[in-house]
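*Asks:* got a sequence here, can you build the structure:
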Amino acid sequence: MAMLTKLFKNNIRQYGMIIALVLISVLFQILSGGTLLKPLNVTNLILQNSYILVLAIGMLLVIITGNIDLSVGSVAAFVGAISGVLMVSQKIPFLPSVLICLLIGAAVGAWQGFWVAYVRIPAFIVTLAGMLLFRGLTMIVLKGMSLAPYPKTFQKISSGFIHDPFGGRVHLLTLLIGAALSVLYIYMEMHSRRSKLRYQFDVLPPAWFAVQMILVVLVINLFTWVLAQYNGIPNILILLAALVAVYSFVMNKTVMGRHIYALGGNEKAAKLSGVKTKAVTFWVFVNMGVLAAMSGLVFAARLNAATPKAGTNFELDAIAACFIGGASATGGVGTVLGAIIGGLVMGVMNNGMSLVGLGIDWQQGIKGLVLLFAVGFDIYNKSKA
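*Replies:* The predicted model follows:
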């Protein structure tokens, strides 16, 4: 029991947010009369929050370094506008247009990263200027009008589903993917446990470890079963899963990830240890620019239009997702999975409050309180430590 308490205390934010997500889902499932977890609504939840979750992954890296990016919503809108000009107005094919848009996002990130990393202007000021600049450029590119429709191939990024070769009323391929993910999860957890035992790290007792694996496997297969009742796995979920896997690996298993955490923990100590702090900051902002561009493309594909109002408040939702998911306001702390869980907490709250008929005024107020509580909880834990 003492070991369980220790493990829980060491991961209190991550476990706390998972518990909160479950409780919020159960609450709104009851209040909405069972509508929240219906297959159609679960699929809509994924589609509605996909572009925020993409942003949250990039924002997490920025926040871990101790910075902030207020421009991501405007950058997403700007790149969406460029994509509209390329694909709708100029009829440039899908793949070259997407590549051009991602390169523009990288250039925007490099522009802002240069001012933050090398000129040493605070990120808050640089990205606030970027928020205004790229919102203005969006208006100029679109001339105050929307561009639509996009090619069908591009729309499938946000509205398409993986094809089921088996047919039938239930999406069988989705169920098979769920089973494969379960096997992969069990293998990875057992491999990780063996490695920790080899180096004499604390691990869960065998009985609790088995309970954890059973619960996670049940959640995976229940989730895929719900998706299989509608149209199966959305294309955007594949993209999100790939991003989570890649960025989790980078942050946990690579030198670059260790350098990002070191920079956020103590910049001077990291520099004295040989970390090229300026280069790390620069590339984190380049990465944020690419993911902001990706988010803008996903949003444009879902809306099937490039509009001047795109990206409004995206930055606030992404920042809130990171902080609610366990990132520290002072940098050096946070996980990719935590940011995704934080984004899902916000998404379920938004969707659930809409289903039960709460107005936008109440929704904004409640989200603000949740964000304040999450950051306050982080400060409290640090003071106790």
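*Asks:* all contacts plus neighbour counts: C-alpha atoms, from now on.
*Replies:* Noted.
*Asks:* so residue 224 touches residue 171, yeah?
*Replies:* No: Residue 224 sits out of contact with residue 171 when judged by Cα atoms under 8 Å, with a separation of 9.3 Å.
*Asks:* now the common contact residues for the two.
*Replies:* residue 232 (Cα atoms under 8 Å, 6 or more residues apart in numbering).
*Asks:* what comes up buried for the host helix or strand of residue 7?
*Replies:* Assignment of secondary structure by DSSP states H and E places residue 7 within helix 2-10. Neighbour-count burial for helix 2-10, counted by 16 or more other Cα atoms under 10 Å, picks out no residue.
*Asks:* C-terminal to that helix, what's the next element?
*Replies:* Using DSSP H and E, the helix or strand that follows helix 2-10 in sequence is helix 12-31.
*Asks:* list the buried residues for the following helix or strand past that following helix?
*Replies:* Next helix or strand after helix 12-31 toward the C-terminus (DSSP H and E): helix 39-64. Across helix 39-64, burial judged by 16+ other Cα under 10 Å covers 39, 41-43, 45-64.
*Asks:* what's the answer for stretch 126-136, then?
*Replies:* For stretch 126-136, a neighbour-count test (16+ other Cα under 10 Å) marks 126, 127, 130, 131, 134, 135 as buried.
*Asks:* in helices only, show me those residues.
*Replies:* Using DSSP state H, the members of those that fall in helices are 126, 127, 130, 131, 134, 135.
*Asks:* before we compare anything, build this one as well:
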Amino acid sequence: MTTTAPQQKDPVGGDAPAAALHTGTSDIRALITRNLRQSGIYIAFVAIVALFAILTGGVSLSPGNITNIVLQYSYILVLAIGMVIVIVAGHIDLSVGSVVALTGAVSAVLVIGQGLPWWVGVLAALAVGLAVGAWHGFWAAYVGIPAFIVTLAGMLLFRGLTLRVLDNISLSPFPAEYQLVASGFLNGLLGGDGYDVFTLLIGALAVAGYAVSGFRTRVARVRYLQPVESFPLFVTRVVLVGSVVMAFAWQLAHARGLPLVLIILSVLVLAYGVVTKRTIFGRQVYAIGGNLNAATLSGVKVRAVNFWIFVNMGLLSAVAGIIYSSRSNGSQPAAGTMFELDAIAAAFIGGAAVTGGVGTVVGAMVGGLIMAVMSNGMQLMGVDQSVQSMVKGLVLLLAVAFDVYNKRRAGAAR
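*Replies:* Model (predicted):
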């Protein structure tokens, strides 16, 4: 004789097994504990934002400064998207800063030096990024050289190639159309008295999309008997996230409107969020990083997946190179220096594991924003550059130490 789990009404409006509902305090605590790494990142981000708001007398949260953070650190966030995928697969890419410089240099030579249309420079930069990614992918995936060595060689190779392309000189300025990639804004489309209504509308749509996506995910988890937080806790989370997003949109609306680069970044985050969570390729990346032998035995084409991981990293490095050259209105031989370290730090601070198999695009974005807020806040306070480097280094070390501590504790529990 078989029995079924008792049914009870789930707060989402349907019947679900009672085992799937977590409304008690102990269950909620267990759920939060299982997601401590990711939850801790969000808490740390809010705490850092609040700290620098106090230390700078509110200047860090002013409309103009928030817009400046978006413009100044967008290319690092683009790199972080690709880097977290590389790290999840168990690799590392040390060449992205040099690729940013090379793609920007190619674009500058064609657009500024040869007088070609701005879009030719964009397409050429993307093509170079794809070629660089294929180069790295070939050596790492098919020849079998560790990615650390391949991309270290690439860092030197493509920095030297940048110097050769630019002939050791800087090129500027780009035409106005090219500059709009990183410095353009959408405002005044729907009017507004002292603020941009269109920016607020986009913010509201983003909140609505987040709420609907979260609700659908909750329903699916209940259906498959997976643990979920109580419905009041779910609503509270949506309200808090929505409040932060709308406050951010409100500040942008009172500055210059919606930056075009933020639209580019948002599209990339949404697209790669879907790729990593809802596609076969994304699941294979996590499988390779989590257990290479098991992935191979499961039929995953490891070499092909690793190849396309680096092709993707090259493409996103080119996007970052276009944004950076547009932002700086030119190309310099030293462009992109240390960008790879900022991208790696963003991924690790955002929850990626040093051993691979763990990490999310959203987490990398939060990690990148933590670095951005810290750098911007210390600059506003006039902190010496040497101190800024030390602080960021300590934050990265603590983030990785926290990851190692969690793994040891999980191993001891088994």
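*Asks:* what does residue 382 of the second structure align to in the first structure?
*Replies:* Matched by TM-score structural alignment, residue 382 of the second structure corresponds to residue 357 in the first structure.
*Asks:* whoops, I mixed them up, residue 238 of the second structure
*Replies:* So, by TM-score structural alignment, residue 238 of the second structure is matched to residue 213.
*Asks:* right, and its match touches residue 188 too?
*Replies:* No: with contact defined as Cα under 8 Å, residue 213 of the first structure does not count as touching residue 188 (10.7 Å).
*Asks:* okay, those two: which has more neighbours?
*Replies:* Just comparing residue 213 of the first structure and residue 188: by other Cα atoms under 10 Å the higher neighbour count belongs to residue 213, 16 against 12.
*Asks:* now do the same contact list for residue 135 of the first structure.
*Replies:* Residues near residue 135 of the first structure by Cα under 8 Å, 6+ apart: 74, 75, 77, 78.
*Asks:* that older thread, which element is the match of residue 238 of the second structure on?
*Replies:* helix 206-228.
*Asks:* in the helix or strand that that helix is followed by, what counts as buried?
*Replies:* Beyond helix 206-228 of the first structure on the C-terminal side, the first helix or strand identified by DSSP H and E is helix 235-253. For helix 235-253 of the first structure, burial by neighbour count (16+ other Cα under 10 Å) applies to 235, 236, 237, 240, 243, 244, 247, 248, 251.
*Asks:* equivalent analysis for stretch 138-149 of the second structure, please.
*Replies:* Buried residues in stretch 138-149 of the second structure, counted by 16+ other Cα under 10 Å: 138, 139, 140, 141, 147.
*Asks:* which of those residues lies closest to residue 320 of the second structure?
*Replies:* Of all these, residue 147 has the smallest distance to residue 320 of the second structure: 20.8 Å, by Cα to Cα.
*Asks:* helices and strands around the lengthiest helix in the second structure, which ones?
*Replies:* Looking across the second structure with DSSP H, the single longest helix is helix 385-413. Under the contact criterion of 3 or more Cα pairs under 8 Å, 6 or more residues apart in numbering; DSSP states H and E, helix 385-413 of the second structure touches helix 339-349, helix 361-380.
*Asks:* now with 7 Å, please.
*Replies:* Helix 385-413 of the second structure makes packing contacts with helix 339-349 when contacts are defined by 3 or more Cα pairs under 7 Å, 6 or more residues apart in numbering; DSSP states H and E.
*Asks:* so where in the first structure does the helix it packs on end up aligned?
*Replies:* With TM-score structural alignment applied, helix 339-349 of the second structure matches the range 314-324 in the first structure.
*Asks:* same check on stretch 81-98 of the second structure?
*Replies:* Using TM-score structural alignment, stretch 81-98 of the second structure lines up with residues 57-74 of the first structure.
*Asks:* identify the residue of the second structure aligned to residue 384 of the first structure.
*Replies:* In the second structure, the residue matched to residue 384 of the first structure (TM-score structural alignment) is residue 409.
*Asks:* from residue 43 of the second structure, how far off is its match?
*Replies:* To residue 43 of the second structure, residue 409 of the second structure is 21 Å away according to Cα to Cα, to the nearest Å.
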